[in-house]
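Chemist: Sequence and computational prediction follow.
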Amino acid sequence: MPFTITPCPIEGLFEIVPKVFGDHRGYFFESWSERDFAQAGLSMRFVQDNQSKSVRGVLRGLHFQKKYPQGKLVRCIDGEVFDVAVDIRPGSPTFGRWHGVLLTPERQNQFYIPEGFAHGFLVLSETAVFAYKCTEFYHPEDEGGLMWNDPAIGIEWPDLGMPPSLSDKDTKHASIEALRAELGGN
């Protein structure tokens, strides 16, 4: 199989490392194969690809969609990011827990985050190009978000010696407890 697919500590999350073929000319690898992912038990249909470029210290997230949740296969094409998923699945025994993965082009690793998770990342390098496939289209009216620094979640973001750079929208997200109450307890 051209991929090593490793389950993460929270059910549903996977780190995926492709087999890279390289020589003095450069490299080649498959970043996605419906057949190989399905053989590993990951059957998803992607409908949209997204890409962003950000500078060091930018923190995007923690984002999710409410009625139209998105699964995401994420990777860093250039630079380095710390990528995080937070379980927000109602009734999940790991609700509110997070898992993070360092994504780099040297490893060409990817992080699969299924529907039911909030997602965000912090740029560690001078710049980073971040790309991801989505299982659902983006619906701006359906956006939700969690506070990136909610102490109840306790994400251990890497210390860059500076506060993160956030969008205006990302400074106003709710706590995990507010989301729990919105979802009717847990």
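Modeler: Done, it's in.
Chemist: drop to CA atoms for contacts and neighbour counts, all remaining ones
Modeler: Will do.
Chemist: Over to the most centrally placed residue in the chain. Which of the three states is it?
Modeler: Centroid check for the chain by CA atoms, centre = their mean gives His119 as the closest residue, at 4.7 Å. Here His119 is recorded as strand under DSSP: H, G, I helix; E, B strand; the rest coil.
Chemist: Am I right that it is in contact with Phe82?
Modeler: No - using CA atoms under 8 Å, His119 makes no contact with Phe82, being 11.0 Å away.
Chemist: just to revisit the earlier point, what sits against the residue nearest to the centre of the chain?
Modeler: Gly61, Leu62, His63, Phe64, Asp83, Val84, Ala85, Val86, Ile113 (CA atoms under 8 Å, 6 or more residues apart in numbering).
Chemist: So which of the residues you listed belong to strands?
Modeler: Gly61, Leu62, His63, Phe64, Asp83, Val84, Ala85, Val86, Ile113 (DSSP state E).
Chemist: closest to His24 among the residues you listed?
Modeler: Nearest to His24 among the ones in strands among the contacts of His119 is Asp83, at 30.6 Å by CA to CA.
Chemist: show me what contacts that closest one?
Modeler: Per CA under 8 Å, 6+ apart, neighbours of Asp83: Gly100, Val101, Leu102, Leu103, His119, Gly120, Phe121, Leu122.
Chemist: Could you check how far it is from Lys66?
Modeler: From Asp83 over to Lys66 the distance is 21 Å, taken as CA to CA, to the nearest Å.
Chemist: before we move on, what about Pro151?
Modeler: 22 Å.
Chemist: Who has more neighbours out of the two?
Modeler: Lys66 (15 against 10; other CA atoms under 10 Å).
Chemist: Touching, that one and His139? I think so.
Modeler: No - here Lys66 lies out of contact with His139, judged by CA under 8 Å, at a distance of 9.5 Å.
Chemist: let's bring in a second one:
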Amino acid sequence: MRIEPSRLDGVVTFVPQPHPDERGWFTRTFDAEIFDQWRGVAGAAAGFIQDSQSRSARGVLRGMHGRRAPGEAKLVRCARGAVHDVLVDARPESPTFGQHEAFLLDDSTFRHLYVPPGMLHGFQALTDWADVCYRIDRAHDPADDLAVSWQDPTLAIEWPLHPPIVSARDASAGSWAELLTRIR
């Protein structure tokens, strides 16, 4: 498994190495030892307490979501189809605060995206169906939910498919400026 750094502070992708043969292929989708070595902390992988999965039709956009301090770390991968995945650094102390980066997650490269606590996360399904799997390090508490509009002009995130299909919650999410008053 390769580890590739991102330009956002603390964000990496884990790239599994599939083993193909005449039957198909096999790949390891998570390795606690490799994760612990990368973090430099024995047992760090044991901090993940929940696995979740979503299925989205082509054009569905979910985001931009985050959690109040202390935040939530997660490993994200697309097990079926492909998604345009976006992170926004919402950690005021970070050297990449306010910046965003997009990643292609799909079922042929098997990339896993490590999302550190304090990031906003969202994605748009690029294929007829996309299954996104999340490995999360803390229980969900709706009182800690944060959201910023996927079309906030300050962030200026470019989404590949227009018009996107969004939930009522995401359609009414606040602005980046509003979020800043809540996290500083």
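Modeler: Alright, I've got the coordinates. The structure presented is a predicted model; accordingly, all values stated were derived computationally and were not measured.
Chemist: what TM-score comes out when they're superposed?
Modeler: Remark: TM-score between the superposed chains equals 0.93 [TM-score structural alignment, normalised by the length of the second structure]; 180 aligned residues with a CA RMSD of 1.3 Å.
Chemist: quick one, strands of the first structure?
Modeler: 3-7, 14-18, 21-23, 26-28, 48-55, 59-65, 72-78, 81-87, 98-103, 110-113, 117-123, 127-134, 143-145.
Chemist: Now check the first structure for the residue matching Glu158 of the second structure.
Modeler: Here Glu158 of the second structure is matched to Glu156 in the first structure, going by TM-score structural alignment.
Chemist: can you count the residues close to that match?
Modeler: For Glu156 of the first structure, using other CA under 10 Å, the count is 11.
Chemist: what's the spacing between the residue mapped onto Ser108 of the second structure from the first structure and Trp157 of the first structure?
Modeler: Residue correspondence to the first structure (TM-score structural alignment): Ser108 of the second structure is matched to Glu106. The spacing between Glu106 of the first structure and Trp157 of the first structure, counted by CA to CA, is 21 Å.
Chemist: neighbour-wise, which of those two wins?
Modeler: The neighbour count for Glu106 of the first structure versus Trp157, taken as other CA under 10 Å, is higher for Trp157 (16 against 11).
Chemist: still on that earlier bit, and which of the contacts of Asp83 of the first structure is nearest to Arg35 of the first structure?
Modeler: For those, the nearest to Arg35 of the first structure is Leu103 (23.6 Å; CA to CA).
Chemist: could you redo the strands of the first structure as CSV and give each row distance to Asp36 of the first structure?
Modeler: Formatted as CSV, these follow (distance: least, CA to CA, whole Å):
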stretch, distance to Asp36 of the first structure
strand 3-7, 8
strand 14-18, 11
strand 21-23, 17
strand 26-28, 17
strand 48-55, 19
strand 59-65, 27
strand 72-78, 14
strand 81-87, 23
strand 98-103, 21
strand 110-113, 14
strand 117-123, 23
strand 127-134, 16
strand 143-145, 31
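Chemist: To Ser165 of the first structure, which of those lies closest?
Modeler: When the strands of the first structure are compared (using CA to CA), the closest one is strand 59-65, at 5.9 Å.
Chemist: Mean deviation, that closest one versus the second structure?
Modeler: When the second structure is overlaid, strand 59-65 of the first structure sits 0.7 Å from its aligned residues on average, using mean CA distance after the TM-score superposition for the first structure.
Chemist: quick check: that strand aligns to which part of the second structure?
Modeler: Going by TM-score structural alignment, strand 59-65 of the first structure lines up with residues 61-67 of the second structure.
Chemist: how far out from the middle of the chain is the matching stretch?
Modeler: With CA atoms, centre = their mean, to the nearest Å as the basis, stretch 61-67 of the second structure stands 9 Å off its chain's centre.
Chemist: what's the answer for stretch 1-14 of the second structure, then?
Modeler: 12 Å.
Chemist: From Tyr138 of the first structure, how far off is Phe121 of the first structure?
Modeler: 18 Å.
Chemist: quick one: which of those two has more around it?
Modeler: Just comparing Phe121 of the first structure and Tyr138: by other CA under 10 Å the higher neighbour count belongs to Phe121, 24 against 17.
Chemist: how much space between the aligned residue in the second structure for the more buried one and Leu161 of the second structure?
Modeler: Using TM-score structural alignment as the criterion, Phe121 of the first structure maps onto Phe123 of the second structure. With distances taken as CA to CA, Phe123 of the second structure is found 11 Å from Leu161 of the second structure.
Chemist: Map Arg182 of the second structure across to the first structure for me.
Modeler: Aligned against the first structure - with TM-score structural alignment as the criterion - Arg182 of the second structure pairs with Glu182.
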